[in-house]
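Dropping the sequence and predicted coords here.
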Amino acid sequence: MSRISVRGFAVASATAVTAVGSVVGVASGSTAQPNDAEATAADTTLLAEIPAGQQAQVQTASLTQQADAQAIAADASAKKDAEEAARKAAAETAIAKKADAEQAAKEAKERAETKAAEAASRSDVRDSSSFPTQSSYSVAQIQAMARQMVAGDQFQCFSNIVDHESSWNYQAVNASSGAYGLFQALPAGKYASAGADWQTNPATQIKWGLNYMNERYHSPCGAWSFWQANHWY
């Protein structure tokens, strides 16, 4: 091997990355500054001095190093993006959990307040036995009795059912079925569970109807919702 060849191989081996990188940069169309052009020319000369059989190896090594560097950079970028996405997801999850907890607490408070209001309202109602017995009752009198026996927030639902069933006639009779009274109970004797005077005392019928709605539908409004969907209760 000549002195020139030895020198070229040694120098080119030491500067392989720079030389090949410059050649690749020129080939790919990058813009070089004046100094870069001089370095590229010099490095290209050095590459030319490497034996032809080893030039491919030097170029391959340089390209592999560049690919490895790009892969490392890509991995770092992907890791950074993944960490940022994880932080964002964790923050969003925390916010959602906090909102759910606040909503649950709000609903629990509302339920407690509703139950307390219902209990307070029911504690103010009168029992059927507290009304004096009369020989007859007008619709207005029966409605006034019901208002005193049914919780205020349930009265309208209660009234809607009685309107549809008997129009507040405590002696109403269904000619075909025998259903009787304010709530068209069938058989009529069901009212007896609320009092023996059910045929003559609308307050006793109101007591029975209210108990029936509370036991079967939890409230008059629950009974009215069912009635609207089925036209019976």
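Perfect, thanks for sending it.

from here on, contacts and neighbour counts on C-alpha atoms
Will do.

Please, where are all the helices along this structure?
Ranges of helices within the chain are 3-14, 16-27, 34-49, 52-123, 139-149, 155-166, 202-217, 220-230, based on DSSP state H.

Mind listing what's buried along the second one?
Put plainly, it is helix 16-27. Buried residues in helix 16-27, counted by 16 or more other C-alpha atoms under 10 Å: 16-24.

got the angle for that helix vs helix 34-49?
110 degrees (axes from the mean of the first three to the mean of the last three C-alpha atoms, to 10 degrees).

Which other helices and strands does helix 16-27 contact?
helix 34-49, helix 52-123 (3 or more C-alpha pairs under 8 Å, 6 or more residues apart in numbering; DSSP states H and E).

Now for the residue most central in space within the chain: which residues touch it?
The centroid of the chain falls nearest to Asp100 when counting by C-alpha atoms, centre = their mean (8.1 Å). The contact partners of Asp100, by C-alpha atoms under 8 Å, 6 or more residues apart in numbering, come to none.

Same check on Thr40?
19, 22-23, 26.

Pro187 now?
178-180 are the contacts of Pro187 under C-alpha under 8 Å, 6+ apart.

Reformat the helices of the chain as CSV; add distance to Tyr191.
Shown next, in CSV, are the helices of the chain (distance: least, C-alpha to C-alpha, whole Å):
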stretch, distance to Tyr191
helix 3-14, 110
helix 16-27, 101
helix 34-49, 108
helix 52-123, 21
helix 139-149, 16
helix 155-166, 15
helix 202-217, 6
helix 220-230, 17
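
Which of these sits closest to Ala194?
Among the helices of the chain, helix 202-217 comes nearest to Ala194, with 5.3 Å by C-alpha to C-alpha.

tell me what the closest one is packed against?
Using 3+ C-alpha pairs under 8 Å, 6+ apart: helix 202-217 touches helix 139-149, helix 220-230.

what comes up buried for that helix?
202-213, 217.

okay if I get the helices and strands packed on helix 16-27 as JSON lines plus distance to Gln134?
Output for these, formatted as JSON lines (distance: least, C-alpha to C-alpha, whole Å):
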{"stretch": "helix 34-49", "distance to Gln134": "117"}
{"stretch": "helix 52-123", "distance to Gln134": "25"}
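
any idea which of the ones you listed is most buried?
helix 34-49 (a mean of 16; mean count of other C-alpha atoms under 10 Å).

here's the one I want to compare it with:
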Amino acid sequence: MSRISVRGFAVASATAVTTVGAVVGVASGSSAAADDNNFEATAADTTLLADIPAGQQAQVQTASLTQQADAQASAADAAAKKSVEEAARIQAAKDAQTKKQAAEAKLEQERQEKQDKKDAAERASRSEVRSASTFATKSSYTVAEVQAMARQMVPADQFQCFSNIVNHESTWNYQASNPSSGAYGLVQALPGSKMASAGADWQTNPATQIKWGLSYMDGRYGSPCGAWSFWQANHWY
């Protein structure tokens, strides 16, 4: 019969426990009828157990290895589950960020498309108003007549801004001249001869001056209101 020394070995098999209890009882001179509680207390304090038959050794070793394998498998499963959950959390966060960016990009695109359509409509409106405006030539014009021309040539939503600039620059005097700078007309073109691009009668025809001034404001500032915003900040445009 084989012999084995066991120190602090966990016995999982009920049969092995019984056998070890019997052997310990013989080795210590105690009765084999000692109860299980006494056996467990004795086994816990024993540093060297008596002989265990070879067949029972295998049962004890198998039970211990099975417990270890189960514990390792359980730990591996928990780690794998945690890894999967973390990967899912990270992916969900990435997906949410991607959706958010796509939604923001779509909103910005829609906003830009609306703005482009609005700008195109305003440009078309201004061009139509200017090309449709024709006025009989007169030797002189009152302020009311000049303003009436402007209302027909400047888009309604831009007229107040245009009027604000003209008020500050010339008080609606189409013959206003600045002797020190050479600026001339309703919008005080500098030099006044610039307005020749809108018509040869730029010195005497308010409509020509309005046409040139509106074109200048649209080209440089996008609109009369854009020009007025700049004027308010700088007191020139």
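Thanks, I have it. Bear in mind that the values here come from a model prediction, so they are computed numbers and not experimental data.

Any chance you could compute the TM-score here?
The TM-score (TM-score structural alignment, normalised by the length of the first structure) is 0.68; 202 aligned residues with a C-alpha RMSD of 3.9 Å.

Could you say which one of the helices of the first structure comes nearest to Gly195 of the first structure?
That would be helix 202-217 among those, by C-alpha to C-alpha, at 5.9 Å.

Which residue numbers in the second structure does that closest one align to?
On the second structure, the counterpart of helix 202-217 of the first structure by TM-score structural alignment is residues 206-221.

Check what contacts the matching stretch and list those residues.
Residues from elsewhere that reach stretch 206-221 of the second structure (C-alpha under 8 Å, 6+ apart): 130, 135, 141, 146, 149-150, 153-154, 162, 174, 185-187, 189, 195, 197-199, 201-203, 223-224, 226-227.

Make a markdown table from the helices and strands packed on helix 202-217 of the first structure and add distance to Ile95 of the first structure to it.
Shown next, in a markdown table, are these (distance: least, C-alpha to C-alpha, whole Å):
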| stretch | distance to Ile95 of the first structure |
| --- | --- |
| helix 139-149 | 47 |
| helix 220-230 | 36 |
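
Of these, which is nearest Ala61 of the first structure?
Using C-alpha to C-alpha, these put helix 220-230 closest to Ala61 of the first structure, at 81.5 Å.

what's the mean distance for the closest one versus the second structure?
Helix 220-230 of the first structure differs from its equivalent in the second structure by a mean of 1.8 Å after superposition (mean C-alpha distance after the TM-score superposition for the first structure).

what packs against that helix?
Using 3+ C-alpha pairs under 8 Å, 6+ apart, helix 220-230 of the first structure sits against helix 155-166, helix 202-217.

Would you mind putting these into a markdown table with distance to Ala89 of the first structure alongside?
Putting these into a markdown table (distance: least, C-alpha to C-alpha, whole Å) gives the following:
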| stretch | distance to Ala89 of the first structure |
| --- | --- |
| helix 155-166 | 48 |
| helix 202-217 | 44 |
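
Asp36 of the first structure is nearest to which of those helices?
Among these, helix 202-217 sits nearest to Asp36 of the first structure (C-alpha to C-alpha), with 89.9 Å.

Could you check the angle that closest one makes with helix 220-230?
Using the same axes, to 10 degrees, helix 202-217 of the first structure lies at 70 degrees relative to helix 220-230.

Contact partners for Trp224 of the first structure?
157-158, 160-161, 233.

at 10 Å what do you get?
Contacts for Trp224 of the first structure (C-alpha atoms under 10 Å, 6 or more residues apart in numbering) come out as 154, 156-161, 213, 217, 230-233.

got it, and Ala189 of the second structure?
Per C-alpha under 10 Å, 6+ apart, neighbours of Ala189 of the second structure: 169, 177, 182-183, 195, 209, 212-213, 216.

Could you find the counterpart of it in the first structure?
In the first structure, Ala189 of the second structure lands on Ala185 (TM-score structural alignment).

Can you flag the buried ones in the contacts of stretch 206-221 of the second structure?
By 16+ other C-alpha under 10 Å, the contacts of stretch 206-221 of the second structure give 130, 146, 149-150, 153-154, 162, 174, 185-187, 189, 195, 198, 202-203, 223-224, 226-227 as buried.

just how off-centre is the helix or strand hosting Val23 of the second structure within its chain?
Taking DSSP states H and E as the criterion, Val23 of the second structure maps to helix 14-28. Offset of helix 14-28 of the second structure from its chain centre (C-alpha atoms, centre = their mean, to the nearest Å): 72 Å.

dump the residue contacts of the closest residue to Gly181 of the first structure other than its chain neighbours.
Nearest residue to Gly181 of the first structure in three dimensions, chain neighbours excluded: Tyr170, at 4.4 Å (C-alpha to C-alpha, 6 or more residues apart in numbering). Tyr170 of the first structure is in contact with 136-139, 142, 162, 180-184, 198-203, 205-206, counting by C-alpha under 10 Å, 6+ apart.

before we move on, back to that, do you know which of the helices and strands packed on helix 202-217 of the first structure lies nearest Gln54 of the first structure?
So among these, helix 220-230 is nearest, using C-alpha to C-alpha, at 90.9 Å.

Arg7 of the first structure: which of the helices and strands packed on helix 16-27 of the first structure is closest?
Once those are compared by C-alpha to C-alpha, helix 34-49 is nearest, at 8.3 Å.

can you give me the angle that closest one makes with helix 52-123?
Going by the same axes, to 10 degrees, helix 34-49 of the first structure makes 120 degrees with helix 52-123.

Next, the angle from helix 34-49 of the first structure to helix 3-14.
Using the same axes, to 10 degrees: helix 34-49 of the first structure against helix 3-14 is 120 degrees.

Let me know which of the helices and strands packed on helix 202-217 of the first structure is the nearest to Ala91 of the first structure.
helix 220-230 (41.9 Å).

measure the equivalent of Lys106 of the second structure over in the first structure to Thr15 of the first structure for me?
Structural correspondence for Lys106 of the second structure with respect to the first structure (TM-score structural alignment): Glu102. Counting by C-alpha to C-alpha, to the nearest Å, the gap from Glu102 of the first structure to Thr15 of the first structure is 66 Å.

and what of Arg3 of the first structure?
18 Å.

More neighbours: which of those two?
Neighbours were tallied for Arg3 of the first structure and for Thr15 using other C-alpha atoms under 10 Å; the higher tally belongs to Thr15 (16 against 8).

I appreciate the help and will end here.
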